[in-house]
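**Student:** Below: sequence and its predicted model.
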Amino acid sequence: MKQRLAELEAKQKKIPEEYVTIQHSPFSKEILAELLLEKLKMPHLASYEGGRDPVRHLDQYTSWMEFQEASDAIICRAFSLNFGDRAMRWLKKTTTTFPSKVGMTS
């Protein structure tokens, strides 16, 4: 049993830092539990890399998602699908749990 545990721990150390599972997700349980809309269509925006105006990008994204009647939780959770490599690396390194609703702070 100890040997098997040691093997699993060794394997875990080999997992790339970029790999994130639900257990390591920065999203709250409420956000992760929200069901996706069956016909949800993501906006056709350029991936956010951090170089452009983040407020403008967020406004465009939020307007599209609200038009589709997506919940705050889905708007929050799906936003990372619009991230480029640099922004995605930042998200995956985040250890703080995000608020459970858009506009909430801690």
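**Tutor:** Cool, got the structure.
**Student:** drop to CA atoms for contacts and neighbour counts, all remaining ones
**Tutor:** Will do.
**Student:** can you count the residues close to the closest residue in space to residue 70 that isn't next to it in sequence?
**Tutor:** Among residues not flanking residue 70 along the chain, residue 37 sits closest, at 7.0 Å (C-alpha to C-alpha, 6 or more residues apart in numbering). Burial of residue 37 is recorded as 12 neighbouring residues (other C-alpha atoms under 10 Å).
**Student:** Against residue 96, how distant is residue 37?
**Tutor:** Here residue 37 is placed at a distance of 26 Å from residue 96 (C-alpha to C-alpha, to the nearest Å).
**Student:** do the same with residue 80
**Tutor:** In terms of C-alpha to C-alpha, residue 80 sits 15 Å off from residue 96.
**Student:** Chain neighbours aside, what residue packs nearest to the residue nearest the centre of the chain?
**Tutor:** Centrality entry for the chain: nearest residue to the mean C-alpha point is residue 80, 4.4 Å, by C-alpha atoms, centre = their mean. Using C-alpha to C-alpha, 6+ apart and skipping residues adjacent in sequence, the residue nearest residue 80 is residue 88, 6.9 Å away.
**Student:** That neighbour: what secondary structure?
**Tutor:** helix (DSSP: H, G, I helix; E, B strand; the rest coil).
**Student:** Which parts of this structure are strands?
**Tutor:** Secondary structure of the chain by DSSP state E: no strands are present.
**Student:** Identify the residues contacting the residue lying closest to residue 65 once chain neighbours are set aside.
**Tutor:** Take residue 65 and drop its neighbours on the chain: the residue closest to it by C-alpha to C-alpha, 6+ apart is residue 75, 6.3 Å away. Contacts for residue 75 (C-alpha atoms under 8 Å, 6 or more residues apart in numbering) come out as 62, 65-66, 102.
**Student:** next up, a second structure to put side by side with the first:
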Amino acid sequence: MGDTPRREEDPSRQTEPVVQITRSELRRLMEEAGRNALVQHERRTVNPLGREVPRRRLFKEKEIEEQPEQLEEASREEPAKGNEAEGSEIGSSERERGKRREPGISRAEVDDVGRQIERLRKQIDELKRRGEIVSQNRNSPFSNKILTEVVDPSFRMPDLPKYDGTKDPQEHVAAFELVMNLYGQSSAINAKLFVTTLTGKAQEWFTSLPSGGIETFEQLIQKFTFHFASKRKQKISHLSIQHLSKRG
């Protein structure tokens, strides 16, 4: 019988080192391994809903913490709404009392308002009429102050002599003022009425005056007497009479 072939050992294989531990360390390692195994078992077997319990508990705790703040805000808003409601009730009651206190409009007040409206309408018509007068007499020697003065329709012009530019202007002015002083007309009205007594050359003179240059009756008379001054009567003195008598 041949010899059994000898088994050769792998030279690359190395002997593992031997670790020596005490009994207390071995016991500690066993307890730690048992706890780890228990934890792994609980993780595999626990109900999924069970894992949500801590999370739900956390949310509930947050809701409980937020509820006092919400209640506090609600408590602040409710008095404000109450005050608004109370204010609206007070305002409505005051308005109702105001409505009850408002007196009715009397017939006299209505008539007074009607009279005021009528006066206002007349004033507007008067302003329109004056504006039309000014526009129609744009080339008149009278200023707007005189043009806007209107002669009363009930006024009757007295019978005054006409002036044609051939007589004494002062005599014509004196006759006009003597009569018109009885009627008490304004300066503007007297100026308008005086022009109606002019005719012929005198009327031509007036219409040739610059537009809007005459503002008063006195100014008109001054211009009138100055222009026709050559027509004034010469007063004969006592010495002139004696001189004429000696010549005769």
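**Tutor:** Structure received. A quick note: this is a predicted structure, and the numbers were derived from the prediction, not measured.
**Student:** my guess is the residue nearest to residue 80 of the first structure meets residue 50, correct?
**Tutor:** No - if you go by C-alpha atoms under 8 Å, residue 88 of the first structure and residue 50 don't touch, sitting 10.2 Å apart.
**Student:** of the two, who's got more company?
**Tutor:** More crowded of residue 88 of the first structure and residue 50, by other C-alpha under 10 Å: residue 88, with 17 against 13.
**Student:** quick one: the corresponding residue of the second structure for that one and residue 197 of the second structure, what's the gap?
**Tutor:** Counting by TM-score structural alignment, residue 88 of the first structure lines up with residue 203 in the second structure. According to C-alpha to C-alpha, residue 203 of the second structure stands 9 Å off from residue 197 of the second structure.
**Student:** and residue 180 of the second structure, how many residues sit next to it?
**Tutor:** 17.
**Student:** Now do the contacts for the counterpart of it in the first structure.
**Tutor:** Under the alignment (TM-score structural alignment), residue 180 of the second structure pairs with residue 65 in the first structure. Residue 65 of the first structure is in contact with 42-43, 75, counting by C-alpha under 8 Å, 6+ apart.
**Student:** Count the residues that sit near the residue lying closest to residue 96 of the first structure once chain neighbours are set aside.
**Tutor:** Leaving aside its sequence neighbours, residue 96 of the first structure sits nearest to residue 26 (C-alpha to C-alpha, 6+ apart; 6.0 Å). By other C-alpha under 10 Å, 21 other residues sit near residue 26 of the first structure.
**Student:** counterpart of residue 26 of the first structure in the second structure?
**Tutor:** Residue 26 of the first structure maps onto residue 141 in the second structure, by TM-score structural alignment.
**Student:** who touches that match in this structure?
**Tutor:** Contacts of residue 141 of the second structure (C-alpha under 8 Å, 6+ apart): 206-207, 209-214.
**Student:** ok, 6 Å please
**Tutor:** Neighbour list for residue 141 of the second structure: 209-214 [criterion: C-alpha atoms under 6 Å, 6 or more residues apart in numbering].
**Student:** Among those, which one has the most neighbours?
**Tutor:** Most surrounded of the contacts of residue 141 of the second structure: other C-alpha under 10 Å gives residue 214, at 22 neighbours.
**Student:** So what does that one match up with in the first structure?
**Tutor:** In the first structure, residue 214 of the second structure lands on residue 99 (TM-score structural alignment).
**Student:** Pull the number of nearby residues for residue 224 of the second structure.
**Tutor:** Using other C-alpha under 10 Å, residue 224 of the second structure has 18 neighbouring residues.
**Student:** For it, pull up the helix or strand it's in.
**Tutor:** Element membership for residue 224 of the second structure, per DSSP states H and E: helix 217-227.
**Student:** got the buried residues for that helix?
**Tutor:** Neighbour-count burial for helix 217-227 of the second structure flags 217, 220-221, 224-225 (criterion: 16 or more other C-alpha atoms under 10 Å).
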